[in-house]
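1. this one's sequence-less:
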């Protein structure tokens, strides 16, 4: 089997409108798809110019039965949803300053690591975000 790259990832969010506002207006991503499928809202965002998309998925059908969806929502609300995203940037410190000014929760200030310079943040639902300039 030959694979090339991942075209889509997903993270759990509790409120898709709030997630859309955060990822578009604070992080500068763009909407990929926003479609009402009847049984769910298919909402994706992406880095401008990139074809890889992030599904901002509200826990529930068809992926989970109602009981499982309730448990997943409880975990997400506690910041234990397990999702995280990593973004590449040419200027880690400028990205940090921009996100601080936008009110994004920072979990780990910029620092040099063995693999490059990066910092950590969190979205409104507890999903981890990393922003870095990976050199290794």
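-> Cool, the structure landed. Remember, it's a predicted structure, so these values are computed and weren't measured experimentally.

2. From here on, just use CA atoms for contacts and neighbour counts.
-> Noted.

3. Now do the contacts for residue 16.
-> Applying C-alpha atoms under 8 Å, 6 or more residues apart in numbering, we find residue 16 in contact with 43, 56-58.

4. Just put those in a markdown table and tack on secondary structure.
-> Output for the contacts of residue 16, formatted as a markdown table (DSSP: H, G, I helix; E, B strand; the rest coil):
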| residue | secondary structure |
| --- | --- |
| 43 | strand |
| 56 | strand |
| 57 | strand |
| 58 | coil |
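
5. Make TSV out of those and add distance to residue 83.
-> Converted to TSV, those look like this (distance: C-alpha to C-alpha, whole Å):
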residue	distance to residue 83
43	16
56	11
57	11
58	13
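
6. Use this one as the comparison:
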């Protein structure tokens, strides 16, 4: 039986650009960077979640043909892929800190649905929601 999810992959147009974004701006760490001919297995990890990796993969050979790779790049760039979610303690403070590092937000922090959330995209167009869950008051 399975033991859980280890890697969740996203498509990026340029792995070096994606790596710089996730490490330098979001604070992730490199977990694996292995090259095999024209293929590169590149994963990063959030420092608070060492068992889950985010794969930064380029569509193309040997997995996809050129037409499929182009179509996937187009979908990602248009924001057609489902957003990823980054949980934060303080959405407004994280928004200010990431904005100062050059992260471009498509939605400033707003309060709704019992939480505060903001939205940004990585350099390839992958959408992210940054969510601060409201803490329940205890009596």
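-> On my side now, so go ahead. Please read these numbers as outputs of a predicted model, since none were measured by experiment.

7. hang on, the earlier thing: if I align to structure 2, which of the contacts of residue 16 of structure 1 are still contacts?
-> Retained in structure 2: 43, 56-58, out of the contacts of residue 16 of structure 1 (criterion both residues aligned by TM-score structural alignment, their matches' C-alpha atoms under 8 Å).

8. Can you spell out which helices and strands pack onto the strand or helix carrying residue 10 of structure 2?
-> For residue 10 of structure 2, the element it lies in under DSSP states H and E is strand 7-11. If contacts are counted by 3 or more C-alpha pairs under 8 Å, 6 or more residues apart in numbering; DSSP states H and E, strand 7-11 of structure 2 sits against strand 53-57, helix 66-77.

9. What segments of structure 1 are strands?
-> Using DSSP state E, the strands found in structure 1 span residues 8-12, 30-36, 41-46, 53-57, 84-88, 105-113, 116-122, 128-134.

10. The second one packs against which elements?
-> In this case it means strand 30-36 of structure 1. Applying 3+ C-alpha pairs under 8 Å, 6+ apart, one finds that strand 30-36 of structure 1 makes contact with strand 41-46.

11. Can you name the residues that contact the residue at minimal distance from the centre of structure 1?
-> Most central in structure 1 under C-alpha atoms, centre = their mean is residue 85, positioned 5.1 Å from the mean C-alpha point. Residue 85 of structure 1 sits next to 127-130 when contact means C-alpha under 8 Å, 6+ apart.

12. ok, and the most crowded of those?
-> Greatest neighbour count in these, by other C-alpha atoms under 10 Å, goes to residue 128: 21 neighbours.

13. Let me see the contact set for the alignment partner in structure 2 of that one.
-> Following TM-score structural alignment, the counterpart assigned to residue 128 of structure 1 within structure 2 is residue 127. Applying C-alpha under 8 Å, 6+ apart to residue 127 of structure 2 gives the contacts 79, 81-84, 119-121.
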